[in-house]
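In: fold the following, please.
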Amino acid sequence: MTLKRLKPGPRMSEAVCIGDIAFLAGQVPDDLGADITEQTKQVLANMDAVVKELGASKADIASIQVWLADMSDFQGMNAVWDEWVDRVSPPARATGGVALARAGMRVEMIAVVAMPKSV
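Out: Model prediction:
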């Protein structure tokens, strides 16, 4: 089976497709000085852009892992999530507290997406 890579770089690809499954790289916020609600909006917007570039939609997202630098941000992240999530086709989700890669980063998300057959 051939792997297809979206925007491969020297360290990672934005996504890697194996057959009809795409594995997204961790989506991170653009503004590391923003609060959890703004960072969550940025992460979800970045995820939407990658999913769209893959030719898929929010309803095609099978699973999302949410990583929070501070679990006290759980409610703030969920408030944004609840506005964003496809209520008819919500993905499976897990949330955990971790030390994230850069100072100021409050949230990172990774996703697995079912690809449309035409891609």
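
In: all contacts plus neighbour counts: C-alpha atoms, from now on.
Out: Fine.

In: could you measure from Leu100 over to Phe74?
Out: 15 Å (CA to CA, to the nearest Å).

In: ah, wrong one, I meant Lys7
Out: 31 Å.

In: so the two - more neighbours on which side?
Out: It is Phe74, of Lys7 and Phe74, that has more neighbours when counted by other CA atoms under 10 Å, with 18 against 10.

In: one more, for comparison:
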Amino acid sequence: MRLQRLNPGPRMSQAVLIGDTAFLAGQVPTDLTGDIAAQTREVLDKVDAVMAELGGTKADIASVQVWLADMADFQGMNAVWDAWVDAANPPARATCGVALARPGMRVEMIVVARAPR
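Out: Have a look, this model is predicted:
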């Protein structure tokens, strides 16, 4: 089975496919001035965009790792997540508190999904 790379760059690819399994790069917000709700919405919009490029939807997501800079944001992130997630097809999920790459970044998500394209 060969690897396929979606939008490869010098440092990383947007996603790497092995067969029909896609490993998305960490999705992060661009606007770091927003609160956890705004940043979570932006990250989930990016997940939706990559999934669409792979020919899938959130129903094709198998697993999500959610990284929060502050676990006090857990409820705020979950409020946005709960409005977004496909309740009929929820992925496995884990949430951790970590130091993120840039000041002001409150959330990052890593997705493993089926890529039906």
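
In: which residues touch the helix ranked longest in structure 1?
Out: Longest helix of structure 1, by residue count under DSSP state H: helix 36-53. Helix 36-53 of structure 1 has contacts (CA atoms under 8 Å, 6 or more residues apart in numbering) with 14-15, 24, 27-32, 57-58, 73, 76-77, 79-81, 84, 106-109, 113.

In: from these, which land in helices?
Out: Here DSSP H is the test, and the contacts of helix 36-53 of structure 1 give 76-77, 79-81, 84 as lying in helices.

In: structure 2: which residue goes with Ala22 of structure 1?
Out: Matched across to structure 2, Ala22 of structure 1 falls on Ala22, judged by TM-score structural alignment.

In: so its match touches Ile110, yeah?
Out: No: the criterion here is CA atoms under 8 Å, and Ala22 of structure 2 misses it with Ile110 at 10.8 Å.

In: so the two - more neighbours on which side?
Out: Ala22 (26 against 17).

In: quick one: residues contacting the closest residue to that one other than its chain neighbours.
Out: Distances taken as CA to CA, 6 or more residues apart in numbering place Ala113 nearest to Ala22 of structure 2, at 5.1 Å, with adjacent residues excluded. Counting by CA under 8 Å, 6+ apart, Ala113 of structure 2 touches 21-24, 60-63.

In: any idea how far Met77 of structure 1 lies from Pro10 of structure 1?
Out: Per CA to CA, Met77 of structure 1 is found 31 Å from Pro10 of structure 1.

In: who has more neighbours out of those two?
Out: The residue with more neighbours, out of Met77 of structure 1 and Pro10, is Met77; 22 against 5, by other CA under 10 Å.

In: now do the same for that one: its match in structure 2.
Out: Superposed on structure 2 with TM-score structural alignment, Met77 of structure 1 falls opposite Met77.

In: measure that match to Cys96 of structure 2 for me?
Out: 12 Å.

In: just give me the neighbour total for Asp70 of structure 1.
Out: Neighbour count of Asp70 of structure 1, defined by other CA under 10 Å: 16.

In: nearest residue to it other than its sequence neighbours?
Out: Going by CA to CA, 6+ apart, Asp70 of structure 1 has Gly97 as its nearest residue, at 6.0 Å.
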